[in-house]
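Participant: Could you work out the structure for the sequence below:
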Amino acid sequence: MTRRQTDFSPAPASLPGLLLAVLLAAVASGGDASAKPLLTDSQLTYASACIAGDDTAKRLIEICTRGLEENRASDGQRIEMLDSLAWSYINVDDLDRADATFGDILTIDPQAEPGLQGSAWILYMRDDYAPAAELFRQAVARKPRGQNVAGLAASQYHARQIDLDEFTGYMRAALALDPDYRWAIRELGWVLAYADRYEPALEQFRTALAKNDWDANAEYGLAYVLSQQDKWHEAFDHVTRALEIDPDYISARSRRSLILLNLDRPKQALKDADAVIEAWPAADDGYVRKARALVALGRGSEANELLAGAEKQAGASSYLLFWRAKLLAGDGDYAAALTQIERSVALEEADHYDHRLHAEIAMELDRLPQARAAIDRALQLKPGDSYTQFINALVLLREERFEQGEAAFDAAIEAGLHGDYLGDFLSALVDKSRFIQAIQMRVRYSDRTDEAESSGSVAGSN
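Facilitator: Predicted structure coming up:
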């Protein structure tokens, strides 16, 4: 699997998906606040309507503002109104006012759980995880409910304060407190997916959908994991459903572009990529999707020009530079490819895909020390990756460490490398005049295949 088939949108659960699940009182924004009376029930006051939260976010902002101006509420009621107002601000993407409003709650009572939790979520949404974890910890101490425990778990994990197993334990505890908390269900799914634990991730997304079959984020989660498993047709069904639920779900449209490309439908992939660029002109995602579709359509020069120009819009991200290098290498321009991949691996965000490609390009240019350093870094970042192990085996052959190269290839096969790569490895042995070793390996793998087929026949006869 090539890199950036594994690429995905920046955060484990996209911001719209997070807000829909963690909002306690707010509902979808929209509508003209003046189109109907703010109070439609004669039994309601502005304060009670605000606390009930049964209206659009835009209308709730006006309702709650008026309720707070009446100065007849107790401190407890004011905290409830401020909480409803703050979440309404979040639902119209005004995080600054939401943050200030949660601060007003803490001015009334520095230990008020709604203020602690709300302020923590604001920090979380801004990727400021360590201080978010501290506020969630205080909120849990005040009231250990599902949202607080889940927020604490997610903040600590993203701040690298706990490992995956600890995170999973916290999230299971949060869901024991609130089994219907779909954000926690999906967040656990996303973290598991990013850790390549695909089957339990699928289980989480399916659980979320069982609770609400209009959950676009869960449908997208299924599409993401299934595409990671190269189950492109199944992934297409789920990503299409996600876009039926939310036509403006740009992360899902980007993923659909990738899926369409792998279903050999590059024209449709190109259309989705253009939509991603239009929606996110300052992000690298759409440009890479479009470049890959252009290559599939035989328009490689356009693809290279597109990615070169994309830096002006999206900046020099590792993702963008990786694909510039990969396309240039595909055209045989290894010197230019090396320049781009060297820029990529110099960035903090570079991952094992970048270093692995660096090794491949350096090998093509007979820069063996550079290839060795690159593949060692890739192995350090992802030692269990079978294709990385395969590239290491090829580097070992170039270094004339033939027995170690064979052992590395065997390890790659054991890690899941497809058997078709045997031919490439044997060709590399022949290129180094290791004819006898190549023949012996061919026989050994043929015997292994015969044994597997024989075992299958015996098992099938029972």
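Participant: From now on I want contacts and neighbour counts done on CA atoms only, so please keep to that.
Facilitator: OK.
Participant: number of nearby residues for residue 444?
Facilitator: Other residues lying near residue 444 total 12 when counted by other CA atoms under 10 Å.
Participant: Please generate a structure for the following sequence too, so the two can be compared:
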Amino acid sequence: MIHLKFQIVCSFLILSFASGCATYKGKLKEPVTQKKEYISQAAAKEGLPQDYRAYYHYLMGLINELHNDIEPAIKEYQKARLYDPKSIAVLKNLAVVSLRKGDIISALDACEESLKIDPNFISARMIKGSIYSSQKKYESAVEEYKKVIEIDPQAKDAHLYLGIIYAENKDYDSAIAMLEKLIKIEPNYVLGFYYLGRINAKTKNYAKAEEHFTKALEIHPNFLKVMEDLGLVYQLQKKHDSAIDMYKKILEIDPLNELAHNMLGEIYIKEEAYDKALDEYKKLSESLPDNVEVRIKMGLIYYQQKDLMRALEEFQLARAADPKNGKTIFYIASIYEEMNNYEDALDEWLKLLKIEPKSVDIMLHISQIYEKLKKLEEAIDIINRAIKIEPNDPKLYFYLGVAQYNEKRYTDAVENFKKAVEMEPENDTYHFRLGITYEKLKEYGKCIDAMKKTLQLNEDHPSAHNYLGYIYAEMGINLNDALEHIMKALEFESDNGYFLDSLGWVYYKKELYDKAIEKLEEAVLLVPDDPTMYDHLGEAYFRINNYEKAKDAWEKSLKGEKNSAIEEKVKKANKLLRNKPRK
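Facilitator: So this is what the prediction gives:
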């Protein structure tokens, strides 16, 4: 997006002198005379000093200005005023050098003095307008520029600056009207077309902006700022080929132009031409080796290409240039996670937390990494830290409940899920997790209530349908309803092994053992390491007296989790196999 910040910059013209002035270092000796001599009447019309002594100090002031000696210039103009206090040229130059020194008050005073002498002195009003505009005293600035136009209706700069002020204050209609008057006064006034283009871009009239920028380039073909903005307008209109051509022209004039390389990179990324985008950012990185944003963009392209090591290298280089850049640390941490290097990822997230010590989101992410590292107590501790910062945030209690659930602290988990539900009762996920925790505590009635509430809030919640069906099957009740819920779940995820296990278990409870075995076999193929699924499969085989397969299924269940009840089932199957008559 084009960000338009309109700033008024006043240019002040200084009288030029013979070439010797530029290198002059000495002092002129003031001529001695007893006579009052005056400068010509032509000089008087220009507001130049009429007293020869005033004119001498005026010239000395100009020479000091040419050498950028501001303090001596001020002193010379002040001496000139002693001999000719009514010279508006002296006052104007005094205002200019005071402004360069940063002495705004003295500059305004000089302008006011000159306007007492000549209220139609345009230069003084232009300087005042510039000062007021820089101070954001826009009403006063507008007043000065309007007076200039009253004095001289053809005053181009006054029209320009008024247009810019109107735009700065979002009065775009007045800004456009003023700038259109300007280009009628001077049809080749390039800044008029340039600012018209910027205002139309700001108001999203991109076609008109393109027209004005194009006209500005006809007048001044190598105006880089216009070329940059026209390239951006092409991009906003999705004219990517035109934008590419414009940015390439910019780079012919200015090979190190940062905006052109950046914008070319962005266009190539959108077109998924990642190698071309990399070329642009590499050129930038050669001239700006410590530019963090360029390194980050290169890193993101490598990340997109799944070249994680090179992405990591770019992000590390970005970090070297700016060690406390949170964005860089975030990307480094993300790559470590992508590599399943959770220890290093954790170190990076902890560094990020030092930069943003009150970030609840960072604390939550760290808790999830702790869980992946099986450091459940640390996960719980950091979530409790987050709760102290944001005690009324329901998601914190939810994630605390999740961590406690994973640590098999089901009673504690229930309490925190209940808090989350109380704070945000319309969140179906909170009700669902509360329900599955009740199932772990074998509080099946409460589990059923929670699942029904979940489905009331979100009837398309496949896991809630599955859980409700499974609980009905586990309890041996409402088996037709159970079948209906699980079939609904499978409409959403037909290859979900857990849902197929639930379906097989319903068939088992309905004594449809062949159907049960078919679905349970599919389930263990999809989820080959779940002890409960193999237990279910073993039960189904046992019911059709296939004790060998029942035993195999239960032994696989024991590989995943030691369970005394399953061990007893294996013993029972072995006993039956030993007692089975031989053919």
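Participant: After superposing, what score do the chains get?
Facilitator: The TM-score (TM-score structural alignment, normalised by the length of structure 1) is 0.52; 325 aligned residues with a CA RMSD of 5.3 Å.
Participant: Would you mind giving the secondary structure of the residue minimising distance to the centre of structure 2?
Facilitator: The centroid of structure 2 falls nearest to residue 327 when counting by CA atoms, centre = their mean (10.1 Å). Under DSSP: H, G, I helix; E, B strand; the rest coil, residue 327 of structure 2 falls in the helix class.
Participant: Can you give me every residue that contacts it?
Facilitator: Contact analysis of residue 327 of structure 2 by CA atoms under 8 Å, 6 or more residues apart in numbering lists nothing.
Participant: With the one 5 residues further on instead?
Facilitator: Residue 332 of structure 2 is in contact with 312, 315-316, 345, 348, counting by CA under 8 Å, 6+ apart.
Participant: That one: helix or strand, and which one exactly?
Facilitator: Using DSSP states H and E, residue 332 of structure 2 sits within helix 326-338.
Participant: Quick check: that helix compared with structure 1, mean distance?
Facilitator: Superposed on structure 1, helix 326-338 of structure 2 shows a mean distance to its aligned partners of 4.3 Å (mean CA distance after the TM-score superposition for structure 1).
Participant: Neighbours of residue 575 of structure 2, how many?
Facilitator: Residues lying near residue 575 of structure 2 (other CA under 10 Å) number 12.
Participant: And the host helix or strand of it, what's buried?
Facilitator: Using DSSP H and E, residue 575 of structure 2 falls within helix 564-579. By neighbour count with 16 or more other CA atoms under 10 Å, helix 564-579 of structure 2 contains the buried residues 566-567, 569-570, 573-574, 577.
Participant: do stretch 238-252 of structure 1 as well
Facilitator: Buried residues in stretch 238-252 of structure 1, counting neighbours by 16+ other CA under 10 Å, are found at 238-243, 245, 249-252.
Participant: What secondary structure category should be reported for residue 477 of structure 2?
Facilitator: coil.
Participant: circling back: what's the angle from the helix or strand that comes right after the helix holding residue 332 of structure 2 to helix 326-338?
Facilitator: Per DSSP H and E, the first helix or strand lying C-terminal to helix 326-338 of structure 2 is helix 342-355. Relative orientation of helix 342-355 of structure 2 and helix 326-338, computed by axes from the mean of the first three to the mean of the last three CA atoms, to 10 degrees: 160 degrees.
Participant: Go ahead and measure how far helix 342-355 of structure 2 is from the middle of the chain.
Facilitator: Centroid separation for helix 342-355 of structure 2 versus its chain: 21 Å, with CA atoms, centre = their mean, to the nearest Å.
Participant: average gap between the helix or strand following it and structure 1?
Facilitator: Counting by DSSP H and E, the element after helix 342-355 of structure 2 in chain order, helix or strand, is helix 360-372. By mean CA distance after the TM-score superposition for structure 1, the fitted helix 360-372 of structure 2 averages 3.2 Å away from its aligned residues in structure 1.
Participant: Which residues does helix 360-372 of structure 2 contact?
Facilitator: For helix 360-372 of structure 2, the external contacting residues (CA under 8 Å, 6+ apart) are 342, 345-346, 349-350, 352-353, 376, 378-380, 382-383, 386, 389-390, 396, 399, 403.
Participant: now for the buried residues of stretch 238-252 of structure 1, which pair is the farthest apart?
Facilitator: 238 and 250 (14.5 Å; CA to CA).
Participant: before we move on, back to that, put together a markdown table for the buried residues of helix 564-579 of structure 2, with distance to residue 265 of structure 2 on each row.
Facilitator: Formatted as a markdown table, these follow (distance: CA to CA, whole Å):
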| residue | distance to residue 265 of structure 2 |
| --- | --- |
| 566 | 61 |
| 567 | 63 |
| 569 | 65 |
| 570 | 64 |
| 573 | 67 |
| 574 | 69 |
| 577 | 71 |
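Participant: what's the closest of those to residue 499 of structure 2?
Facilitator: Nearest to residue 499 of structure 2 out of the buried residues of helix 564-579 of structure 2 is residue 566 (CA to CA; 22.3 Å).
Participant: Okay, buried residues for the longest helix along structure 1 please.
Facilitator: Counting by DSSP state H, the longest helix found in structure 1 is helix 435-461. Of the residues in helix 435-461 of structure 1, 437-438, 441 count as buried by neighbour count, 16+ other CA under 10 Å.
Participant: Repeat that for stretch 534-550 of structure 2.
Facilitator: Applying 16+ other CA under 10 Å to stretch 534-550 of structure 2 flags 534-542, 547-550 as buried.
Participant: you'd agree residue 66 of structure 1 is up against residue 46?
Facilitator: Yes - look at residue 66 of structure 1 against residue 46 with CA atoms under 8 Å: they come within range, at 6.3 Å.
Participant: who's more crowded, those two?
Facilitator: Between residue 66 of structure 1 and residue 46, counting by other CA under 10 Å, residue 46 is the more crowded of the two (21 against 15).
Participant: who are the neighbours in contact with the more buried one?
Facilitator: Counting by CA under 8 Å, 6+ apart, the residues that residue 46 of structure 1 touches are 39, 63-64, 66-67.
Participant: If we only consider these, which is nearest to residue 422 of structure 1?
Facilitator: Using CA to CA, residue 64 comes nearest to residue 422 of structure 1 of those, at 68.1 Å.
Participant: Residue 79 of structure 1: neighbouring residues, count only.
Facilitator: Close neighbours of residue 79 of structure 1, defined as other CA under 10 Å, add up to 26.
Participant: what about it, helix or strand, and which?
Facilitator: helix 75-91.
Participant: what do you get for residue 528 of structure 2?
Facilitator: With DSSP H and E as criterion, residue 528 of structure 2 is part of no helix or strand.
Participant: so residue 560 of structure 2 touches residue 532, yeah?
Facilitator: No - counting by CA under 8 Å, residue 532 is not a contact partner of residue 560 of structure 2; they are 9.2 Å apart.
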